[in-house]
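Participant: could you work out the structure for the sequence below:
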Amino acid sequence: MPRPPHICACGRLVPHGERCTCQKDADRARKRRHDAKRPSARERGYTTDWEKERAAFLEAHPCCAICGAVASVVDHITPHKGNKALFWDRYNWQALCKPCHDRVKQRQERAGDV
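Facilitator: Modelled structure (predicted):
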């Protein structure tokens, strides 16, 4: 039996398992504000030197460390947060596929597991 809809704080009736358009709009606005303050990828250290090292690392580690699929992302196990030594520490790198990086790893970071 389907679950009943709920009423959003704005007063709209929203089907179960979905989010109201006002909630989606608020999330988009919050993300835009965050991105406006965030330094560019180059400013965060992702330069051509990084691209070369990334390619070499992926060649040496072609499989995702989580699921074993073909890796396409070099992830920092411990987030470097601007620390150049941690950024370039190869022991802090792991090869991940895009889905694992975007879902599993981000969920771990939000939960504080990393």
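
Participant: all contacts plus neighbour counts: C-alpha atoms, from now on.
Facilitator: Will do.

Participant: longest helix anywhere in this protein?
Facilitator: helix 21-37 (DSSP state H).

Participant: now the helix or strand following that one: how far from the chain's centre is it?
Facilitator: Going down the chain from helix 21-37, the next helix or strand is helix 48-60, by DSSP states H and E. Remark: helix 48-60 is offset 19 Å from the chain centroid, using CA atoms, centre = their mean, to the nearest Å.

Participant: please give the structure of this sequence too, so both can be compared:
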Amino acid sequence: MARPPHLCSCGKIVAHGVRCTCQAKQDRERKARFDQKRPSARARGYNHEWQNARAEYLGYFPTCKICGSSANVVDHIRPHKGDDRLFWDSRNWQPLCTTCHNSIKQRQEKRSFTQPLGGYGS
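Facilitator: Here you go, the predicted structure:
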């Protein structure tokens, strides 16, 4: 049996499991405001030295720790938040594919979940 539609806070009736267009617009605007304040990748430490370390790490650990596909992201298990010691600690790194990093890992960070996903060196 299908679940009934719901009433959005804007007053529109929306089908179950579907987001209202006003909510999607609010999310886009919120993310744009955040991105304007966020420092560049280089300012956050992702420079040429990082690119070399990343390439070397992925050479040793080429598969995603979550799904087993080819890894192309070196993820910080615990967010470093500007802490250089934590940023460069390879025990805090794990190989992920882009899909797992941008979905599963990001969802976990939003919930303040910082346990390793089974990363190497943990």
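
Participant: picking that back up, the longest helix of the first structure vs the second structure, mean deviation?
Facilitator: By mean CA distance after the TM-score superposition for the first structure, the fitted helix 21-37 of the first structure averages 0.6 Å away from its aligned residues in the second structure.

Participant: show me what contacts Cys67 of the second structure?
Facilitator: Neighbouring residues of Cys67 of the second structure by CA atoms under 8 Å, 6 or more residues apart in numbering: Cys100.

Participant: so what corresponds to it in the first structure?
Facilitator: Matched across to the first structure, Cys67 of the second structure falls on Cys67, judged by TM-score structural alignment.

Participant: which stretch of helix or strand covers that match?
Facilitator: Here Cys67 of the first structure sits in a region with no helix or strand, counting by DSSP H and E.

Participant: the second structure: matching residues for stretch 27-46 of the first structure?
Facilitator: Using TM-score structural alignment, the partner range for stretch 27-46 of the first structure is residues 27-46.

Participant: if we can go back for a sec, from Ala60 of the first structure, how far out is the match of Cys67 of the second structure?
Facilitator: Cys67 of the first structure sits 17 Å away from Ala60 of the first structure, going by CA to CA, to the nearest Å.

Participant: now Ile77 of the first structure
Facilitator: Per CA to CA, Ile77 of the first structure is found 17 Å from Ala60 of the first structure.

Participant: between those two, tell me which one has more neighbours.
Facilitator: Ile77 (17 against 10; other CA atoms under 10 Å).

Participant: hmm, Gln94 and the more buried one touching each other?
Facilitator: Yes. Using CA atoms under 8 Å, Ile77 of the first structure is in contact with Gln94, at 6.5 Å.

Participant: burial of Lys105 of the second structure, as a residue count?
Facilitator: 20.

Participant: do the one 5 residues further on as well
Facilitator: Applying the criterion other CA under 10 Å, we find 9 residues in the vicinity of Lys110 of the second structure.

Participant: who are the neighbours in contact with it?
Facilitator: With CA under 8 Å, 6+ apart as the criterion, no residue contacts Lys110 of the second structure.

Participant: what lies in contact with the match of stretch 27-46 of the first structure?
Facilitator: Counting by CA under 8 Å, 6+ apart, 47, 82 sit against stretch 27-46 of the second structure.

Participant: 10 Å instead, please
Facilitator: Stretch 27-46 of the second structure is contacted from outside by 21-26, 47-48, 50, 54, 80-84, 87-88, using CA atoms under 10 Å, 6 or more residues apart in numbering.

Participant: the longest helix of the first structure: how far from the chain's middle?
Facilitator: Here the centre of helix 21-37 of the first structure is set off from its chain's centre by 16 Å, with CA atoms, centre = their mean.
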